[in-house]
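In: With the input below, show me the fold.
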Amino acid sequence: MAGPVIMRKLFVFILSCSILASATRLKQVAMVDLPGNPGFNEVALANGQVVITHPETNTVEIFSPVKRRVVARISQVDNPRGIAVDDAAERVYIALAGSNRIAVVNSKNWQVEQLVPVRNAPEKLLWVPETKTLFVTSTRARTLSIVDTHIGTETAVIDLGALPKDILYDVSRQQLLVSLQDINEIAALDGSNRIVDRFRLSASEPTGLALDPGRRRLYVAVRYAVLVLNADNGSEISRIPAPGGTDTLILDTSDNLLYAAAGDGSILAIDLAKGAADHELPTDVKGYSIAYDPTRKQLFFPGGREGRAKLVILRPVGMTETPQNAATPRPQGAPQTAQK
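Out: Here you go, the predicted model:
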């Protein structure tokens, strides 16, 4: 037990040194009660609403950032897990690990329109608009599936031979990237669903992924660090100290910030220009999945506190803040992943 405690103290010391001259801070703007007991899996933004899967109650909560309350609920879904969003088609896909199905939800009225059966218990979902493909991981079966949403059918199942944790799509290379936690690799699959490359990491337990397509940088959450890789060949450029258990990454390219969430309830803001942690905010809420609204510049972090279900709303303040009378809108951030 001494090892993790020492590493945590070392991280806090390094962080305190690195932020002396920094101006970016995370501010908690609200903590809202959610129905039921804690036990959330994933959170995402869809049609301006916050979608939260809640396996503890077999429900999906729809939270309005404007009204700051739950405005809809999808009930009687068996162990809801990952979320994928197709805003153009006004559809949300939700992994139902308890029944080996994918729920297709209308994001206008929040009704389940279709249930697509899959071979293995689904965990993480990714919708790729460029290929009109839904990718599905199964941590239990250690597989990756492809679902054709047009016909509502699983068309392929790929045995990864390792534990998949997160997935993202690299548009420039037309490849799917999958973090394989137990073999310390990132696998790259081409359009024919073959593994064509492997990035072997000098670190353990890779989980969350984020991609900066412009700078060609791939960020990987590993044990006690976030790796910065060359997105084209997987070579390590640098590594940024992070708390143990950091496994969810959100990239905001417009402000050059990378947000990281750890299971202990802390949220880390990493200044990519400096290549260092800028600020860590303990939220007093235990959770690990975050979603980011680049328009409102808000982070949403569901979890538990003293046995109560909570949703923490955060925003960056300081050098990234835009004056209220600014007329030029900021560009939206890049697509994100959020996964334990």
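In: hey, let's count contacts and neighbours off CA atoms from now on
Out: Fine.
In: Against Ala309, how distant is Leu257?
Out: 28 Å (C-alpha to C-alpha, to the nearest Å).
In: So for these two, which sits in the more crowded spot?
Out: Leu257 (24 against 20; other C-alpha atoms under 10 Å).
In: Spit out the contact partners of that one.
Out: With contact set as C-alpha atoms under 8 Å, 6 or more residues apart in numbering, Leu257 has these partners: 251, 269-272.
In: same thing with Ser145?
Out: By C-alpha under 8 Å, 6+ apart, the neighbours of Ser145 are 135-137, 154-158.
In: Can you tell me which of these end up in strands?
Out: In strands, defined here by DSSP state E, the members of the contacts of Ser145 are 135-137, 154-158.
In: my read: Leu176 touches Val196, true?
Out: No - Leu176 is beyond contact range of Val196, at 10.2 Å (criterion: C-alpha atoms under 8 Å).
In: the more surrounded of those two?
Out: A direct count of neighbours by other C-alpha under 10 Å for Leu176 and Val196 places Leu176 higher, at 22 against 11.
In: Now do the contacts for the closest residue to Ser145 other than its chain neighbours.
Out: Leaving aside its sequence neighbours, Ser145 sits nearest to Val157 (C-alpha to C-alpha, 6 or more residues apart in numbering; 4.4 Å). With contact set as C-alpha under 8 Å, 6+ apart, Val157 has these partners: 143-146.
In: Farthest-apart pair in those residues, please.
Out: When C-alpha to C-alpha is used, the two most widely separated members of these are Thr143 and Ile146, lying 10.2 Å apart.
In: which SS class is Ser16?
Out: Three-state assignment for Ser16 (DSSP: H, G, I helix; E, B strand; the rest coil): helix.
In: and what of Gly3?
Out: helix.
In: cool, Leu10 as well?
Out: helix.
In: how much space is there between it and Asn106?
Out: For Leu10, the distance to Asn106 - C-alpha to C-alpha - is 47 Å.
In: So those two - more neighbours on which side?
Out: Taking neighbours as other C-alpha under 10 Å, Leu10 and Asn106 compare with Asn106 leading, 17 against 14.
In: From what I see, that one and Glu113 are in contact.
Out: Yes - in this structure, Asn106 is within contact of Glu113 by C-alpha under 8 Å, at 6.7 Å.
In: rewinding a little: let's have the ones in strands among the contacts of Ser145 in TSV, adding distance to Asp86.
Out: Shown next, in TSV, are these (distance: C-alpha to C-alpha, whole Å):
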residue	distance to Asp86
Phe135	13
Val136	15
Thr137	18
Glu154	18
Thr155	19
Ala156	21
Val157	22
Ile158	23
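In: Please generate a structure for the following sequence too, so the two can be compared:
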Amino acid sequence: MSTNKRPTCPSCTRPTKLCLCTRFKNPILDNTISVTVLQHSLEKKHPLNSARIATLGLKNISLVHVSDVLNEAQFQIQCIQSNADVGQNGSVQKCEKIESLHVFESNGDLGRNDSVENGEKIGSFDMGLNDLSEKCEKIESLSFCDSNLDVGLNGLVENGEKMESLKPMDISFTIDKKGVIIKNYGFDKLLVDQCAIRNGFNVKKIRKANDGKCVKEFEINVGPGSLLLFPSEGSVGVEDIGFDVKNLIVLDGTWGKATRMYKENPWLKLLPHLKLDIDKMSLYAEVRRQPKAGYLSSIESIVYAMKAIGGEDVEKLDCLLDVFESMVVDQRRCKDEALNLVESNITSM
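Out: Modelled structure (predicted):
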């Protein structure tokens, strides 16, 4: 039995004879609004995945693979401060030396004991020292402990007194396999008062694998002006956004997968949500199931959202839809040819 697979294009992953790469207009769209696609791990292998058209046709785009939470997953959020924030609202004016900074993880994969001069980074860890305290002459010990995906702030000490009211730069929470938050260190407060993330934030997901090991799945920088395209209860139309959109975040997967991703990534609730009021069937309709009108493919959602927000080359956005439509036509033709072949074989029997 032959095990040879038909040749595929390494860029678009389509069969060579159905390659999409030559169908794009050059140069590709240098989009002013960057796009971040959170793609379900099962969606990336689907032959009709439309996000690949966005990654091929847009210059400023990033693709992040997201898997289902099968055990537990921890999310670590670090708020980003601008230089203008230094010296205000609990930031550092003077921090001569921090004697000891410990980062522990129970499985032994992480462990550092270093000193920091003038609030500099320790290796690859930036603990956000600019938000520690005002006129901090000396902090004897600052410890972050991670035990079985349990990150907690043990407290800061200044002159032998615990600083209960200090707002940490790093926030974490853990969810179970049902998407329920079971451990919460500051995330609930961040949902209520989002001043700390006005300059953006960094989010890291660490999932617990079946063998018990902790694996970093992704780390994303979410800049100011970010907007999530998702029809939640609190989502608004384009006319009600009220700020300059700089980054569009899109969930890529079937509606069921996208909904699960949203539930299992509660940090998405920190973002303003955009809904598209489009009462039309997707081009996908003939080759892939859509729940109902208005449920579009990822590439259609991206294009229509960017058109609604404005500021992009409409002709090149339409080109992306043309490429998508041609992919759908290819698939429909292949299905028809396969069906005709089956019918022909049955007739000849």
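In: TM-score for the pair, please.
Out: TM-score for the superposed chains, counting by TM-score structural alignment, normalised by the length of the first structure: 0.25, backed by 156 aligned residues with a C-alpha RMSD of 7.2 Å.
In: Spatially nearest residue to Ala187 of the first structure (excluding sequence neighbours)?
Out: Spatial nearest neighbour of Ala187 of the first structure, excluding adjacent residues (C-alpha to C-alpha, 6+ apart): Arg198 at 4.6 Å.
In: how would you label the one you found: helix, strand or coil?
Out: Going by three-state DSSP: Arg198 of the first structure is strand.
In: ok, it - how many residues close by?
Out: 18.
In: any idea how far Asp159 of the first structure is from it?
Out: 15 Å.
In: for the second structure, which strand is longest?
Out: strand 95-105.
In: Mind listing what's buried along that strand?
Out: 95, 97-98, 101, 103-105 (16 or more other C-alpha atoms under 10 Å).
In: Just send the residues you listed back as CSV, with distance to Gln74 of the second structure too.
Out: Listed next are the buried residues of strand 95-105 of the second structure as CSV, based on distance: C-alpha to C-alpha, whole Å:
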residue, distance to Gln74 of the second structure
Cys95, 31
Lys97, 31
Ile98, 27
Leu101, 22
Val103, 16
Phe104, 15
Glu105, 13
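In: okay, among those, which ones form the most distant pair?
Out: Maximum distance among the buried residues of strand 95-105 of the second structure (C-alpha to C-alpha): 26.6 Å, for Cys95 and Glu105.
In: who's in contact with the residue nearest to Glu219 of the second structure when sequence neighbours are not counted?
Out: Once flanking residues are discounted, Glu219 of the second structure sits nearest to Lys204: 4.2 Å by C-alpha to C-alpha, 6+ apart. By C-alpha under 8 Å, 6+ apart, the contact set of Lys204 of the second structure is 75-77, 216-220.
In: Out of the contacts of Val157 of the first structure, name the ones that lie in strands.
Out: Reading strands off those with DSSP E, I get 143-146.
In: Lys216 of the second structure: neighbouring residues, count only.
Out: 13.
In: Let's have the contacts of Val157 of the first structure in JSON lines, adding distance to Pro4 of the first structure.
Out: Formatted as JSON lines, the contacts of Val157 of the first structure follow (distance: C-alpha to C-alpha, whole Å):
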{"residue": "Thr143", "distance to Pro4 of the first structure": "31"}
{"residue": "Leu144", "distance to Pro4 of the first structure": "32"}
{"residue": "Ser145", "distance to Pro4 of the first structure": "36"}
{"residue": "Ile146", "distance to Pro4 of the first structure": "38"}
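In: most surrounded residue in the residues you listed?
Out: Result: Leu144 is most packed of these (other C-alpha under 10 Å), 24 neighbours.
In: Please verify my assumption that it contacts Val136.
Out: Yes - the criterion here is C-alpha under 8 Å, and Leu144 of the first structure meets it with Val136 at 5.6 Å.
In: related to what we said a few turns ago, wait, which of the contacts of Lys204 of the second structure is closest to Val151 of the second structure?
Out: Using C-alpha to C-alpha, the contacts of Lys204 of the second structure come closest to Val151 of the second structure at Gln76, 8.7 Å.
In: Now that closest one: closest residue in space that isn't a chain neighbour?
Out: Gln76 of the second structure sits nearest to Ser172 (C-alpha to C-alpha, 6+ apart), 4.4 Å away.
In: Could you say which helix or strand holds the one you found?
Out: Assigned by DSSP states H and E, Ser172 of the second structure belongs to strand 170-176.
In: packing partners for that strand?
Out: Judged by 3 or more C-alpha pairs under 8 Å, 6 or more residues apart in numbering; DSSP states H and E, strand 170-176 of the second structure is in contact with strand 72-79, strand 151-153, strand 181-185, helix 187-192.
In: Just want the angle from the third one to strand 72-79.
Out: It stands for strand 181-185 of the second structure. 30 degrees (axes from the mean of the first three to the mean of the last three C-alpha atoms, to 10 degrees).
In: What angle do strand 170-176 and strand 181-185 of the second structure make with each other?
Out: 170 degrees.
In: What residues sit buried inside strand 181-185 of the second structure?
Out: 181, 183-185.
In: cool, and stretch 314-326 of the second structure?
Out: Buried, per 16+ other C-alpha under 10 Å, within stretch 314-326 of the second structure: 316-317, 319-321, 323-324.
In: In a strand, Ile167 of the first structure, correct?
Out: Yes - counting by three-state DSSP, Ile167 of the first structure falls inside a strand.
In: Could you report the distance from Met136 of the first structure to Leu125 of the first structure?
Out: Let me fix one detail, which is that residue 136 of the first structure is Val and not Met. 5 Å.
In: before we move on, the earlier item: need the buried residues of strand 181-185 of the second structure in a markdown table (columns: distance to Ala54 of the second structure).
Out: Shown next, in a markdown table, are these (distance: C-alpha to C-alpha, whole Å):
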| residue | distance to Ala54 of the second structure |
| --- | --- |
| Ile181 | 33 |
| Lys183 | 36 |
| Asn184 | 36 |
| Tyr185 | 36 |
